[in-house]
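Trainee: have a look at this prediction, sequence included:
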Amino acid sequence: MVNYVKSLKLKKVPHFGGLTPFLLLGYAPSLALWGGATVAAIFTFTEHWPLFQDTFYKKLPIMGKLWIKDVDPQDLPQ
C-alpha cells in the first residue's frame, strides 16, 4: 500500500537577507570574474596617479621597478 504523508516536513535553510549558501555558490564564478575585472580597471585607471604609485605600484615585488623614475642629474632643473 501507499503511505500518505499527513503534512509536509520542511527544513529551514540558513540565510542572510535572502541569500543562501547555495545561491552564493552559484554566483561565485560570476562574482570572481567581475571582481577581477574591477581590480584590473582600478589598476589601469590609477596607474599614473602619484599617490597610487607611491602607495601601491612601487611596492610590487616584480614590477615595482617600472614606476621608479631615475632622472639624470643634468636633466633636473636647478
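Mentor: Perfect, I can see it now. This one's a predicted model, so the numbers in the text were calculated from it and none came from an experiment.
Trainee: C-alpha from now on. contacts and neighbour counts both.
Mentor: Fine.
Trainee: report the central residue of the protein.
Mentor: Closest to where the C-alpha atoms of the chain average out (C-alpha atoms, centre = their mean) is Gly35, at 3.9 Å.
Trainee: now do the helices in this structure.
Mentor: Using DSSP state H, the helices assigned to the chain run over residues 21-45, 50-55.
Trainee: below is an additional structure, to be compared with the one above:
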Amino acid sequence: MVSYISQLTSKSAGRFNFKGMAAIAPDLFLWGGAWAASLMVFTEGWPRFQSTLYEKIPYFGQHWVDNTPAEDKPN
C-alpha cells in the first residue's frame, strides 16, 4: 500500500519571513547589480540593444548614437 505525505518534510525549504529576507537583501542587490552590469557589457555591441535601450539612457545615451555621415558608412 502507498502512503502519501501531506506536508513538506524537508527542513531546507525554511520559512520566508521579513527578518530572513532582510538579512539576504544586500547580497541579492549586489548579485542583481553584477548581473545587470554583465548583461550591459556583453550586449553593448549589439545594434538592437543600442537603439532600444542604451540610446535612451539619460546623459550616457549619446555614446551609442551613430553620427557617421551616410557616405562614410560601408553600406
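Mentor: Alright, I've got the coordinates. What you see is a predicted model; the values in this text were computed from it and never measured.
Trainee: can I get the helices of structure 1 in CSV including distance to Val71 of structure 1?
Mentor: Listed next are the helices of structure 1 as CSV, based on distance: least, C-alpha to C-alpha, whole Å:
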stretch, distance to Val71 of structure 1
helix 21-45, 24
helix 50-55, 16
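Trainee: mind listing what the residue nearest to the centre of structure 1 touches?
Mentor: For Gly35 of structure 1, no contacting residues are found, by C-alpha atoms under 8 Å, 6 or more residues apart in numbering.
Trainee: quick one: map it onto structure 2.
Mentor: Using TM-score structural alignment, the equivalent of Gly35 of structure 1 in structure 2 is Gly32.
Trainee: and for Lys58 of structure 1?
Mentor: Taking TM-score structural alignment for the superposition, Lys58 of structure 1 sits opposite Glu55 in structure 2.
Trainee: do Thr20 of structure 1 as well
Mentor: Mapped onto structure 2 by TM-score structural alignment, Thr20 of structure 1 lines up with Asn17.
Trainee: likewise Trp49 of structure 1?
Mentor: Trp49 of structure 1 maps onto Trp46 in structure 2, with residues paired by TM-score structural alignment.
Trainee: run a quick neighbour tally on that match.
Mentor: Burial of Trp46 of structure 2 is recorded as 9 neighbouring residues (other C-alpha atoms under 10 Å).
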